[in-house]
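>>> Need the 3D shape of this:
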Amino acid sequence: MTTPEDDLLPGTRRALRHRIAVAQSEGRAPSLAAAVVRGGRAVWHGARTSVDGHAPDEDTQYRIGSITKTFTAVLVMRLRDEGVLDLGDPLEKHLPGTGAGEATIADLLAHTGGLAAESPAPWWERTPGTLRPELSDVLGEKPLRHPVGRRFHYSNPGYTVLGALVERLRGAAWEAVLQQEVLEPLRLTRTGTRPRAPHAGGWAVHPWADVLLPEPAEDLGRMAPAGQLWSTTGDLARFAAFLTEGDDRVLSAGSLREMRTPAAPQEPADVAAGYAYGLGLELRRSGERLLVGHGGSLPGFVASLTLAVDDDVAAVVLANCTSGVPVAAVGADLVRIVADAEPRIPEPWRPLREVDPSVLELAGPWYWGTQGFGLRLTADGFASLEPLSGSGRRSRFRPNGDGTWTGLEGYYAGELLRPVRRDDGSVDHLDLGSFVFTRQPYDEQSAVPGGVDQEGWRGIERRP
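Below you'll find the model as predicted:
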């Protein structure tokens, strides 16, 4: 009988064990648990502990801090997909009187709402949520620190507001909505707002001595949508698979792609670090690899959820220490170990089942001025336009059913590609957002804006 771990080669499993052993030892974590996901399921679990015989397993709960924000973002996106709200709606439309109502729903999801990073004192992570019973206690008298929509500024109160928005529009507590709409459909039975045994205790490790101090595990109250949840490597592995593939009972793959798309203006330091933020998800560059996910921390705990969608590999790392373990870096390393040692095997190439001759006519080389592009039809029914030289603008296009196509990414995202035909039905040129693509460079037989010199192409004239 095989187990999921048998899917990985022995050398890969040893490299994963070595990486988390180094992380737990050098980070001086009382315990560390990790998992790797591939093909939609966990294929490896590992743990290290300072207490012999008490290693955590995939069922042991840890606090996951701000990974909670991704769960809250999923709830908001569900409301959008149902037509209950639009991401461009100002908060004031649905939740009036906050003092932050100019910010849109998208602003709050992307941390561009201009709100403060933290709630007013006392430090909310180490004090009872009962000290902040109302939104006004979370936002303070002057909620804004920056002009709305102008810059990325990570805001915990912003996600508290989104949780309150969910409550207002669903008519139920955030916790109850989360349970019914996300946790139950995805079978995340060990994820919740309060710890249930077995669970790890949170510890602070002295920076200059190998001694411990227990951290309080406060109920965050109103701040719960920003960081309350407890979970396990087993549950977060299933959540990672969902974030990669989607589940129509919860959220479509298309809406999750939207969440994984950068949505916030980057600061210069973020550009240099290869960091961006989508709608409830962080995006980072690790070498040539794009990683998506979220980190989390609360006193006594650090957590990381990391996805490399193109490699079909994800990693979860949980530790019960306030600081010391670079969980984001560890997660990136676990992904790299698997993706490099056992790269994803591509699906078999398969031809299109059928093709419309008028669509097939579009395939092949086209020229924007003198720059060459190739238009290729793919088995998924989409088209791709790529520069022949290897550099330049490129995009995939989806058919609209009326002979036109809409760009999906890059410069041409949302732009319309329209074949323009002659009287005899043949294609004269492609119109892409007003740019004209012809079969030959500045084809004199096509409708090139500004016309083509009547003398045509020529060499350099020699003068006597």
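>>> contacts, neighbours, all on C-alpha from now
Fine.
>>> Quick check, residue 246 in contact with residue 252.
Yes - the criterion here is Cα atoms under 8 Å, and residue 246 meets it with residue 252 at 5.0 Å.
>>> May I ask you to confirm that residue 105 is in contact with residue 93?
No - if you go by Cα under 8 Å, residue 105 and residue 93 don't touch, sitting 10.0 Å apart.
>>> Can you pick out the residue with more neighbours from the two?
More neighbours surround residue 105 than the other of residue 105 and residue 93, with 29 against 12 (other Cα atoms under 10 Å).
>>> quick one, what contacts that one?
86-91, 162 (Cα atoms under 8 Å, 6 or more residues apart in numbering).
>>> Return the members of those residues classed as buried.
86-87, 89-91, 162 (16 or more other Cα atoms under 10 Å).
>>> Next, check these against the helices and list the overlap.
91, 162 (DSSP state H).
>>> can you redo the buried ones among the contacts of residue 105 as JSON lines with distance to residue 43?
Formatted as JSON lines, the buried ones among the contacts of residue 105 follow (distance: Cα to Cα, whole Å):
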{"residue": "86", "distance to residue 43": "38"}
{"residue": "87", "distance to residue 43": "36"}
{"residue": "89", "distance to residue 43": "41"}
{"residue": "90", "distance to residue 43": "43"}
{"residue": "91", "distance to residue 43": "42"}
{"residue": "162", "distance to residue 43": "34"}
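>>> What is the nearest of the buried ones among the contacts of residue 105 to residue 195?
Of all the buried ones among the contacts of residue 105, residue 162 has the smallest distance to residue 195: 23.3 Å, by Cα to Cα.
>>> Another for comparison:
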Amino acid sequence: MTSPAGLRALLTGICLLACIGSARAQASLDAMVTAEAKEAGFPALAAAVVSKGKLMAVGTGGTRRVGTSIPVTHQDRFHIGSDTKAMTALLAAMMVESGKLQWDSTLAQVFPELAAGMDAGVSRVTLSQLLSHTSGFPSDNEDFDVLLAKAVRQPGNLNEQRYWMLQQVATKPLAREPGTGFAYSNLGYTLVGAMIERVGEKSWEELIFERVFKPLKLTSAGLGPQATLGRMDAPLGHTLVDGKLKPMLGGPEADNPLVISPAGTAHMSVLDFARWGSWMAGQGKRAPFLVKPETMKKLVTPVVSMSAASTSSTTVAGAAQYALGWASTKMAWTAYPVAFHGGSNNMNKAYIWVDTERDASIVVMTNVATPNTDDVMQKLAGKLYARYVATVK
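Okay, the predicted model is just below:
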């Protein structure tokens, strides 16, 4: 019989072997992303690759604030901007599966008290049209900026401000007939948030935490600026002013107004972002089973061509098609189209690629949005895809 001391030694040995095996299986990208960040002039950079439910590689590098040496860790929160849209689409899908909404539910049906005064086009706008940017609402413009500035001054909670925004646009003609073309609209996703709030009987914020962040164990996930007010506890976003990077401290100017959170104000660590990508790539293969596999497929199945569309958003620039919260295109480094999205509040940028055929995902995040950001991040993703995804059978 093994003595207690011998048993402890045996268990310790088994633990050490397991830990070593895990370390070998998960490659470090720290040196790689640190070098990429330095060459590109980014304050910080993070990247991760997941394949078949396993974390293949992860890395962070740089500093939380330009001009300082505050190391960025794998647990640091980065802003993901419009990558939040896919999570809002998932939340909408849950409402559809529960029977509280239908993909073709219209604004008039969800808000019957406003129906009589709605513009005829607006009254016919459906949930799926809002999610695919084919609602007929225009891309973000000066009118939207004015509306947003007024919305944040309205009394009440964020859900009440979103309802106020709906009231303001409901009576005005659309830019085009619903369902006839693509126009990237943060207003559209804000209205999706309002629809979810009406049938979910809670704010979008409460629902995204309860129904998405918590079950997926995205423990670092939050909303708004990734750094706490007055603290350097996350990589600060940066803007370019007179050719120099300016760090944006936590506060109202460090992110877009929270009223448009359904369109893009989430933040999380590179590890949690990769966890989200892995879950989506599995298409229902892995818990938690929040929606049916066919619903997950619907979310990434293209709805509209973007080839002739103009959009003010650089986060989906170059996409061939748009699905529901996801764009789709063949990258220079893929043999077929993959789901992807970018997110930015013009101070941070994050990209996610989801290859459902290979059950793999790549995420790249940074705390700056300069003219070279897209090119650097997409080239890095290409290197990671070739090394960790394309060669996996």
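>>> returning to what we had before: any chance of the contacts of residue 105 of the first structure in CSV with distance to residue 384 of the first structure as columns?
Below are these laid out as CSV (distance: Cα to Cα, whole Å):
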residue, distance to residue 384 of the first structure
86, 30
87, 28
88, 29
89, 33
90, 36
91, 38
162, 37
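>>> Assign the equivalent of residue 314 of the first structure over in the second structure to helix, strand or coil.
Aligning on TM-score structural alignment places residue 314 of the first structure opposite residue 361 in the second structure. What DSSP: H, G, I helix; E, B strand; the rest coil gives for residue 361 of the second structure is strand.
>>> Name the helix or strand for the closest residue to residue 361 of the second structure other than its chain neighbours, please.
In space, and not counting its chain neighbours, residue 361 of the second structure is closest to residue 354: 4.5 Å by Cα to Cα, 6 or more residues apart in numbering. Take DSSP states H and E as the rule and residue 354 of the second structure turns out to sit in strand 349-355.
>>> ok, average deviation of that strand from the first structure?
In the superposition with the first structure, the average deviation recorded for strand 349-355 of the second structure is 1.3 Å (mean Cα distance after the TM-score superposition for the first structure).
>>> so what does that strand touch, helix or strand wise?
strand 77-81, helix 270-282, strand 338-344, strand 360-366 (3 or more Cα pairs under 8 Å, 6 or more residues apart in numbering; DSSP states H and E).
>>> what's the following helix or strand after the first one?
For strand 77-81 of the second structure, the succeeding helix or strand toward the C-terminus, using DSSP H and E, is helix 84-97.
>>> so where do the helices sit in the first structure?
10-27, 67-81, 91-94, 105-110, 135-139, 156-170, 174-178, 224-227, 233-245, 253-259, 268-273, 327-341, 357-360.
>>> how about the strands in the stretch 101-250 of the second structure?
222-223, 237-241, 244-248 (DSSP state E, counting those that start in this stretch).
>>> okay if I get those strands as JSON lines plus mean neighbour count and distance to residue 186 of the second structure?
Output for the strands of the stretch 101-250 of the second structure, formatted as JSON lines (neighbours: other Cα atoms under 10 Å; distance: least, Cα to Cα, whole Å):
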{"stretch": "strand 222-223", "mean neighbour count": "20", "distance to residue 186 of the second structure": "16"}
{"stretch": "strand 237-241", "mean neighbour count": "20", "distance to residue 186 of the second structure": "20"}
{"stretch": "strand 244-248", "mean neighbour count": "18", "distance to residue 186 of the second structure": "23"}
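>>> among the ones you listed, which is nearest residue 269 of the second structure?
Closest approach to residue 269 of the second structure among the strands of the stretch 101-250 of the second structure is made by strand 222-223 (9.9 Å; Cα to Cα).
>>> how far does the closest one sit from the chain's center?
With Cα atoms, centre = their mean, to the nearest Å as the basis, strand 222-223 of the second structure stands 11 Å off its chain's centre.
>>> Where in the first structure does that strand fall?
The alignment places strand 222-223 of the second structure over residues 192-193 of the first structure (TM-score structural alignment).
>>> picking that back up, any chance of the helices of the first structure in a markdown table, plus distance to residue 118 of the first structure?
Shown next, in a markdown table, are the helices of the first structure (distance: least, Cα to Cα, whole Å):
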| stretch | distance to residue 118 of the first structure |
| --- | --- |
| helix 10-27 | 27 |
| helix 67-81 | 14 |
| helix 91-94 | 19 |
| helix 105-110 | 14 |
| helix 135-139 | 8 |
| helix 156-170 | 6 |
| helix 174-178 | 20 |
| helix 224-227 | 11 |
| helix 233-245 | 26 |
| helix 253-259 | 23 |
| helix 268-273 | 20 |
| helix 327-341 | 22 |
| helix 357-360 | 54 |
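>>> Highest mean neighbour count out of those helices?
helix 105-110 (a mean of 28; mean count of other Cα atoms under 10 Å).
>>> Excluding sequence neighbours, find me the nearest residue to residue 223 of the second structure.
In space, residue 223 of the second structure is closest to residue 266, 4.4 Å off (Cα to Cα, 6+ apart).
>>> Test my guess that that neighbour contacts residue 222.
Yes - the pair residue 266 of the second structure / residue 222 is scored as a contact, 5.7 Å apart, by Cα under 8 Å.
>>> Just the buried positions in stretch 357-370 of the second structure, please.
Under 16+ other Cα under 10 Å, the buried positions of stretch 357-370 of the second structure are 359-370.
>>> Can you give me the first-to-last residue distance of it?
Taking Cα to Cα, to the nearest Å, stretch 357-370 of the second structure runs 32 Å from one end to the other.
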